[in-house]
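Colleague: Below are the sequence and a predicted model for it; my questions follow.
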Amino acid sequence: MSIEFLVASAIGALTAAGIYLCLRGRSFPVVLGLAMLSYAINLFLFAIGRLVVNRPPIYGKGLTEYTDPLPQALVLTAIVISFGMTALAVVLALRSFLETGTDQVDGIVEPDPPQPDAEARP
């Protein structure tokens, strides 16, 4: 089994789990799904630069082979953007919960199921 297959499988699993969680009805799974999608995107950006072992990321004198530093810079930028996006999603979910009293994404409060009366029982 190659490392490329493992990385591709991890990207696929994180993407599937992220999409599944983003489609849930509560706000906490949606935030977790966004985080998983951002991890999948980071892995994808890192895999774009080809997985190379034991090569420096910066070109120097006398080096004939080096790793492309652009995907690493893109991943660092994506980490900062995803952190800000996750913080915004958490704040919006908390504000929605405080305004509506529920953590449903659409803001509709679910009715409580009817409780059987204790006095009606024999």
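Modeller: Good, I have the coordinates.
Colleague: Every contact and neighbour count from this point should use C-alpha atoms.
Modeller: Noted.
Colleague: how close does Tyr66 get to Arg95?
Modeller: 48 Å (CA to CA, to the nearest Å).
Colleague: now Pro29
Modeller: Distance, Pro29 to Arg95, by CA to CA: 16 Å.
Colleague: the more surrounded of these two?
Modeller: Taking other CA atoms under 10 Å, Pro29 and Arg95 do not tie; Pro29 has more neighbours (16 against 13).
Colleague: Isn't that one up against Leu21?
Modeller: Yes. Taking contacts as CA atoms under 8 Å, Pro29 lies within contact range of Leu21: 5.2 Å.
Colleague: got the contact list for the helix or strand where Val7 lies?
Modeller: Under the criterion of DSSP states H and E, Val7 resides in helix 3-22. Contacts to helix 3-22, defined as CA atoms under 8 Å, 6 or more residues apart in numbering, come from residues 29-37, 39-41, 43-44, 47, 51.
Colleague: burial measure for Val91, as a count.
Modeller: Using other CA under 10 Å, Val91 has 12 other residues around it.
Colleague: got another, please set it beside the one above:
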Amino acid sequence: MTAAVAVGVLVATAVHLLLQRGQLRVILGFVLLGHAVNVLLLSAGGLRRRTPAFDGVGEEVVDPLPQAFALTAIVISFGITLYLLGLLRADGPAGDDGEPAGEDESADDRSAGEPAGDGDGR
């Protein structure tokens, strides 16, 4: 029951962040969605009473297949997170209007008019 609540909260928060405007919030939404999938996979494995192959004692043993799936999901979500952060860094900082912060209209005016220099035509 606790795992189901945790998955629900993580998915709800991830969807909320994915619907936000900022790129970093979208990336954090993907990270939280990856965590929700990991918790879901690990809770799906559950504990079962079986005799392990190496010992005859009937202890609670965890199925290794969901753990392998969760490990694979962790690696994939880590790779996707790094890719999205690389895209964010390559895009650069954006202003309020979505334009890159370093560009202004005065540079366009200079390139259309006279060449940049001392002002005496050199």
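Modeller: It's in. All of these numbers come straight from a predicted model, not from anything done at the bench.
Colleague: Overlay the chains and give the TM-score.
Modeller: In this superposition the chains share a TM-score of 0.69, using TM-score structural alignment, normalised by the length of the first structure; 97 aligned residues with a CA RMSD of 2.5 Å.
Colleague: Quick one: buried ones out of the contacts of helix 3-22 of the first structure?
Modeller: By neighbour count, with 16 or more other CA atoms under 10 Å, these hold 29-37, 39-41, 43-44, 47 as buried.
Colleague: Inside strands: which ones of those?
Modeller: When DSSP state E defines the strands, the subset of these inside them is empty.
Colleague: So which residues of the second structure form helices?
Modeller: Assigned by DSSP state H, the second structure shows helices spanning 2-18, 23-45, 64-91, 105-112.
Colleague: can you tell me what part of the first structure the shortest one aligns to?
Modeller: It stands for helix 105-112 of the second structure. Aligned by TM-score structural alignment, helix 105-112 of the second structure falls on no residue of the first structure.
Colleague: Can you tell me how far Ala73 of the second structure is from Leu28 of the second structure?
Modeller: 16 Å.
Colleague: oh, I was asking about Gly92 of the second structure
Modeller: 18 Å.
Colleague: With Arg21 of the second structure instead?
Modeller: For Arg21 of the second structure, the distance to Leu28 of the second structure (CA to CA) stands at 12 Å.
Colleague: And Gly34 of the second structure, by the same measure?
Modeller: Using CA to CA, one obtains 10 Å as the distance from Gly34 of the second structure to Leu28 of the second structure.
Colleague: about what we covered before: between the helices of the second structure, which one is closest to Phe54 of the second structure.
Modeller: Ranking the helices of the second structure by proximity to Phe54 of the second structure (CA to CA) places helix 64-91 first, at 14.4 Å.
Colleague: in the closest one, what counts as buried?
Modeller: Of the residues in helix 64-91 of the second structure, Pro66, Gln67, Phe69, Ala70, Ala73, Ile74, Ser77, Ile80, Thr81, Leu84, Leu85 count as buried by neighbour count, 16+ other CA under 10 Å.
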